[in-house]
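K.L.:
Task: produce atomic coordinates for the following.
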Amino acid sequence: MPIRFLPCGDTALTVEFGAGIDPGINAAVLAFEARVLETAPAGVIETVPTYRSLTIHFDPCLTDPASLRATLLSLHAETPRARVREARLWRVPVVYGGAFGLDLDDVARHHGLTSAEVIGRHAAPEYRVAMIGFLPGYAYLAGLDPSLALSRRQTPRPTTPAGTVSIGGAQALIASVAAPSGWHLLGRTPVRGFMPGRDPVFLFEPGDRIRFVPTDPSAWDALDRAAQAGEAVAERA
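P.N.:
Here you go, the predicted structure:
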């Protein structure tokens, strides 16, 4: 897959693999990141994967953009040999609709479906964490059923709860902290994707797989208490 380099000031370089949301492009990004981390080129401080690119932060006292670019080109040719971390599968409980998912019924009406059908289609796929970004721990998910795709709300909400499970365009999302959002809220999970003081601080990683488990509202309080106590709540499969 061809790549191009984009300078980001004097301490970072972005390697771009494509221009859209595509599972193949995202897989190439994560495989390349694995190769970079495996070989640990001189001066590299941090890698930041996205849907279609990998930003590499480096120490300009230890390397320079030209040298790093040459190294990365060589690594790109060797990427198929990278030992990619085995993807973990998480089963994430979600309470759909009502106060937990304010837009569920509207999304159903828009698509000519019942709310139960939207829940069924949303919970059916196995999603893949394409990237973590925007805010700490926000998990952007690839794999949404195309029949549920929907442009973002015309009027964003000034705040939405932590744990919101939502859709926007062709993407799905697990929000980790309370924040403004123009996405459609289908439900909420007690799972904390980001929790300072917990080990790990970030629960999900790019490449992880996600299965949503529709959960009765009566289970919310117990699950939420467990999550606040630092328990993962999401089950590793």
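
K.L.:
switch to C-alpha atoms for all contacts and neighbour counts from now on
P.N.:
Will do.

K.L.:
What's the separation between V94 and I210?
P.N.:
When Cα to Cα, to the nearest Å is the yardstick, V94 and I210 sit 12 Å from each other.

K.L.:
Oh, that last question was meant for I119, not what I typed.
P.N.:
For I119, the distance to I210 - Cα to Cα - is 15 Å.

K.L.:
more crowded one of the two?
P.N.:
Legend: neighbour count by other Cα atoms under 10 Å for I119 and I210, higher for I210 (24 against 21).

K.L.:
right, and that one touches P93 too?
P.N.:
No: if you go by Cα atoms under 8 Å, I210 and P93 don't touch, sitting 10.4 Å apart.

K.L.:
Second chain to compare with the first, below:
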Amino acid sequence: MTPRIEVVAIDTLMVRLFQRIDEANMPWMLAARQRISTAFGTHLLDLVPSYTTLMVQFALPPSEARALITQALEGLQPDAGSGGRRHEIPVWYHASVGPELPVLAARSGLSEAEVVRVHSERDYPVFALGFAPGFGFMGLVDERLASPRLSTPRKQVAAGSVGIAERQTAAYPAVSPGGWNLIGRTPVRLFDREREGFSLLQPGDRVRFVPVSRSQFLALGGDDEAQP
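P.N.:
Prediction:
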């Protein structure tokens, strides 16, 4: 790994650690985030991790910031104990709230039950937050479930909707437009202004989707109104 530092703005640099998305990147990204945060201290204004990059905003001369980053990343090694939290997120997988569930089943040659099993049988690292507050981009889903975004995005996707786009998966934290393939819905509140940090998920966390019945979903506060 040879990090590359790119200029974004007069007070912002982009540290590119990798060229492609891979789950194995995450321990390195988290270690780099911690080292850079420590190196900049109070001069750090913002540090935004993503799939392969870290965006660093600072209150320092750019040359000093670049030197700090270079020094911080010397001898970088992933820290086995630096991972985020693990979340188990209940999901009611059903065509009424996940209209692409039968579509993915037909496309993959799996039954709907097998799609649910494959999607929920593993942990997904949270690569980044974006699109909407609390929206965590996760992956990578099994190649059999990989599906392109809808050619025409929906004008309204229900809060809690769980979907797949290419080999990524995510849950919508609020009602919004969206073009992901919906396969179920969670009752979990992913963004809450009363919660410290607001977002339930953070880059480096891991998520396991846990299938639940409709009655369990409703008991947990879920809304079973059909997705338009």
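
K.L.:
In the second structure, point out the residues matching stretch 92-105 of the first structure.
P.N.:
Per TM-score structural alignment, the counterpart of stretch 92-105 of the first structure in the second structure is residues 89-102.

K.L.:
And the strands in the first structure, which stretches?
P.N.:
4-7, 12-16, 44-49, 53-58, 89-96, 127-132, 139-142, 157-160, 164-168, 171-174, 179-181, 184-188, 209-214, 235-236 (DSSP state E).

K.L.:
So which elements touch the fourth one?
P.N.:
Other helices and strands packing on strand 53-58 of the first structure, by 3 or more Cα pairs under 8 Å, 6 or more residues apart in numbering; DSSP states H and E, are strand 12-16, helix 23-39, strand 44-49.

K.L.:
let's see 7 Å
P.N.:
Applying 3 or more Cα pairs under 7 Å, 6 or more residues apart in numbering; DSSP states H and E, one finds that strand 53-58 of the first structure contacts strand 12-16, strand 44-49.

K.L.:
tell me how far it is from the chain's mean position?
P.N.:
Mean C-alpha position of strand 53-58 of the first structure versus that of the full chain (Cα atoms, centre = their mean, to the nearest Å) differs by 17 Å.

K.L.:
okay, the helices and strands packed on strand 53-58 of the first structure in a markdown table with distance to R109 of the first structure and mean neighbour count next?
P.N.:
Compiled in a markdown table, those are given as follows (distance: least, Cα to Cα, whole Å; neighbours: other Cα atoms under 10 Å):
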| stretch | distance to R109 of the first structure | mean neighbour count |
| --- | --- | --- |
| strand 12-16 | 38 | 20 |
| strand 44-49 | 36 | 17 |
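
K.L.:
Export these to a markdown table and append columns for distance to L104 of the first structure.
P.N.:
What follows is those, written out as a markdown table (distance: least, Cα to Cα, whole Å):
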| stretch | distance to L104 of the first structure |
| --- | --- |
| strand 12-16 | 35 |
| strand 44-49 | 31 |
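
K.L.:
Name the residues contacting each of I210 and P93 of the first structure.
P.N.:
Shared contacts of I210 of the first structure and P93 (Cα atoms under 7 Å, 6 or more residues apart in numbering): none.

K.L.:
count of neighbours near L76 of the second structure?
P.N.:
14.

K.L.:
Thank you, goodbye.
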